[in-house]
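[1] After the sequence you'll find the predicted model.
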Amino acid sequence: MSTHPHTPEPVSPWTPLERPLNLRETVLEQLRTAIITGRLAEGEVVSAPSLGQALGVSATPVREAMMDLAREGLVETIKNKGFRVTRMSPSDLQDLTQIRLLLEPPAMQYVVGNIPAEIRAELDALAAECVRAAEREDLEEYLRTDREFHALLLARTGNPQLVELATSLRTRTRLYGIATLAREGKLGDSAREHQRLLEVLGEDDGDAAEALLREHIGHASSLWATGESASATDATGTSDGSTVT
């Protein structure tokens, strides 16, 4: 009998997937989260078969999901190799945030007074689930509910082009500090900003809603993107006090 100590199997960073009705969408969400949070590093080349093996699924839904991510600008196809995670410089991230700040906060002036009861109930449910996801450190669910919340809110402008553009900008953002914030219990603070935003919209205060959303988006370009503490980086997006607008 061997006397060598048992070496534990390495822990996989991937969560084996069950087989839901929409497997492709489930694979897409997990891969998108891996890129946004940096689990799949910038410049890393991956193949559909290897990712499929890690996820416990065939290469087909992975390949389909990666093609969707290529259209979103998160990966690029590499002939005979697979896919490479696109690189985002700090300047790129700042540009994305600046565009979002120009588009989304002013849109709250069109949303205020235009949220019927059934839509408000959906928004409340998404905001609450976002908080719960943050508290249990479920980044995939957090990012999904955050994205759906903002898309549904912007849809009240009646401008589908705005919704599509803002959602695309959101999915291209990198949030490398988000896992650290979740572990430190700070992600819930950002999640609860959704609920505060709904409160001021319910009070028909468009100016306050615009200001709150501007601050909320600022987190993505500063504290979330780097994992720095709020004391080191202000909500405007830079550590020296300058703004990204």
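    Received the coordinates, thanks.

[2] going forward, measure contacts between C-alpha atoms and count neighbours the same way
    OK.

[3] ok, for the residue positioned nearest the centre of the chain, nearest residue in space, not its chain neighbours?
    Central residue of the chain (CA atoms, centre = their mean): residue 143, 4.0 Å from the mean position. Counting by CA to CA, 6 or more residues apart in numbering, residue 33 is the residue found nearest to residue 143 once chain neighbours are left out, at 7.3 Å.

[4] ok, that neighbour - contacts?
    Applying CA atoms under 8 Å, 6 or more residues apart in numbering, we find residue 33 in contact with 139-140, 143.

[5] Give me the distance between it and residue 204.
    34 Å (CA to CA, to the nearest Å).

[6] what do you get for residue 224?
    Residue 224 is 29 Å from residue 204, by CA to CA.

[7] got another, please set it beside the one above:
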Amino acid sequence: MPGSEAVKRTTLRSQIADALLDEVIAGRLPAGRQFTVKEIAEQYGVSATPVREALLDLCSQDLLDVELHKGFRVREFTYADFRDMVEARTLIIEGMFRRSEDVLRAVTPQQLASARRRAEEAERAALAGDLDILIGYDLRFWREMSGLVGNSYIADFLDRVRVQSWIFTVPLLRRLPDLRGRLWHGHADLVAAVGARDVVRAQEIVDAYNRFTLDLVDGLTRADDAR
């Protein structure tokens, strides 16, 4: 069928990009790790073309750097970068709440029910200290929350910043022997505030979440520097 090969390659490209993104977020491809197209192609048993395209997709998300004559390198984010990420995602969410009256009135029971399920899943993983499971549910939760705005550009940008935040944070969190009780788990409270059309309460929860995150990462970073 004409074009079927192009569709297959595009699908393969997306699958490889998603698989590599999972590896980077989880820290299995750590910051600073160098690799080539050939290496990844052999790892997944595919040709070089979709791999190269997938890697360039991740470069466009500022997750990888191209190194001339060397291949690719997982981007290394700093603590200053992380603080900027938190500020950026705060401004995005504040912007969402500025449109709150129209946005929250338009939220359907089905949307709230879906967000609530994601929230409960994320909370269970957070309370259990299961970082790998939490990352996936947390990212999906915030995609759904930002999707309530009805602006795909806002949702995509927030998702991109949150992915970068996890990439910086995960290696620090993995150094803790037990994550139970150490991770934020206010997802359901935020959904409840949105469901009640309580903009003030929703903003308070997000502000508290940002303070919690900065305090946690600041403590982990200082402990790391003291080693």
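    Looks like it came in fine. What you see is a predicted model; the values in this text were computed from it and never measured.

[8] picking up where we left off before, more crowded one of residue 224 and residue 204 of structure 1?
    Neighbours were counted for residue 224 of structure 1 and for residue 204 using other CA atoms under 10 Å; residue 224 has more, 25 against 16.

[9] Now that one: which helix or strand?
    Using DSSP states H and E, the element containing residue 224 of structure 1 is helix 223-226.

[10] quick revisit: kindly provide the distance from the counterpart of the residue nearest to the centre of structure 1 in structure 2 to residue 4 of structure 2.
    Superposed on structure 2 with TM-score structural alignment, residue 143 of structure 1 falls opposite residue 135. Using CA to CA, we find residue 135 of structure 2 at a distance of 34 Å from residue 4 of structure 2.

[11] With structure 2 overlaid, how far apart is the helix or strand containing residue 26 of structure 1 on average?
    Using DSSP H and E, the secondary-structure element containing residue 26 of structure 1 is helix 23-36. Averaged over the aligned pairs, helix 23-36 of structure 1 sits 3.8 Å from structure 2 after superposition, using mean CA distance after the TM-score superposition for structure 1.

[12] And the next helix or strand after that helix, what does it pack against?
    Toward the C-terminus, helix 23-36 of structure 1 is succeeded by strand 45-46 as the next helix or strand (DSSP H and E). With contacts taken as 3 or more CA pairs under 8 Å, 6 or more residues apart in numbering; DSSP states H and E, strand 45-46 of structure 1 sits against strand 82-85.

[13] Can you check which part of structure 2 the strand it packs on sits on?
    Under the alignment (TM-score structural alignment), strand 82-85 of structure 1 falls on residues 71-74 in structure 2.

[14] same question, stretch 194-212 of structure 1
    Under TM-score structural alignment, the match for stretch 194-212 of structure 1 is residues 187-205.

[15] which ones are touching the residue nearest to residue 178 of structure 2 when sequence neighbours are not counted?
    Closest residue to residue 178 of structure 2 apart from its sequence neighbours, by CA to CA, 6+ apart: residue 129 at 6.9 Å. By CA under 8 Å, 6+ apart, residue 129 of structure 2 lies in contact with 178-183.

[16] Looking at these, which one is closest to residue 114 of structure 2?
    Comparing the contacts of residue 129 of structure 2 against residue 114 of structure 2 with CA to CA places residue 183 closest, at 22.2 Å.

[17] any idea which helix or strand carries the closest one?
    Going by DSSP H and E, residue 183 of structure 2 is not in any helix or strand.

[18] Leaving out chain neighbours, which residue sits closest to it?
    Residue 183 of structure 2 sits nearest to residue 126 (CA to CA, 6+ apart), 5.5 Å away.

[19] so where do the helices sit in structure 2?
    Under the criterion DSSP state H, helices of structure 2 are mapped to 4-26, 37-44, 48-60, 79-98, 100-106, 109-128, 131-147, 152-173, 187-195, 199-225.

[20] Among those, which comes closest to residue 68 of structure 2?
    Closest among the helices of structure 2, using CA to CA: helix 37-44, at 12.7 Å.

[21] Name the residues of the closest one that come out as buried.
    Of all the residues in helix 37-44 of structure 2, those buried under the rule 16 or more other CA atoms under 10 Å are 37, 40-41.

[22] ditto for stretch 218-227 of structure 2
    For stretch 218-227 of structure 2, using 16+ other CA under 10 Å, the buried residues are residue 220.

[23] go on, stretch 191-202 of structure 2?
    Quick answer for stretch 191-202 of structure 2 (16+ other CA under 10 Å): 191-195, 197, 199, 201-202.

[24] mean offset of the match of strand 82-85 of structure 1 relative to structure 1 (after superposition)
    Compared with structure 1 after fitting, stretch 71-74 of structure 2 deviates on average by 1.2 Å (mean CA distance after the TM-score superposition for structure 1).

[25] Go ahead and name everything in contact with that stretch.
    24, 29-37, 55, 63-67.

[26] From those residues, keep the buried residues only.
    Those of these that meet the buried threshold are 24, 29-31, 34, 36-37, 55, 63-66, by 16+ other CA under 10 Å.

[27] Could you measure from the closest residue to residue 82 of structure 2 other than its chain neighbours over to residue 112 of structure 2?
    Closest residue to residue 82 of structure 2 apart from its sequence neighbours, by CA to CA, 6+ apart: residue 165 at 6.2 Å. Separation of residue 165 of structure 2 from residue 112 of structure 2 (CA to CA): 25 Å.

[28] Equivalent analysis for residue 88 of structure 2, please.
    Distance, residue 88 of structure 2 to residue 112 of structure 2, using CA to CA: 25 Å.

[29] Equivalent analysis for residue 37 of structure 2, please.
    Residue 37 of structure 2 is 42 Å from residue 112 of structure 2, where distance means CA to CA.

[30] now swap in residue 133 of structure 2 and tell me
    Distance of residue 133 of structure 2 to residue 112 of structure 2, computed by CA to CA: 22 Å.

[31] quick one, which of the two is more surrounded?
    A count of neighbours by other CA under 10 Å puts residue 112 above the other of residue 133 of structure 2 and residue 112, at 18 against 15.

[32] so what's that one up against?
    By CA under 8 Å, 6+ apart, the neighbours of residue 112 of structure 2 are 191, 195.

[33] Now which residue in structure 2 aligns to residue 177 of structure 1?
    Looks like residue 177 of structure 1 aligns to residue 172 there (TM-score structural alignment).
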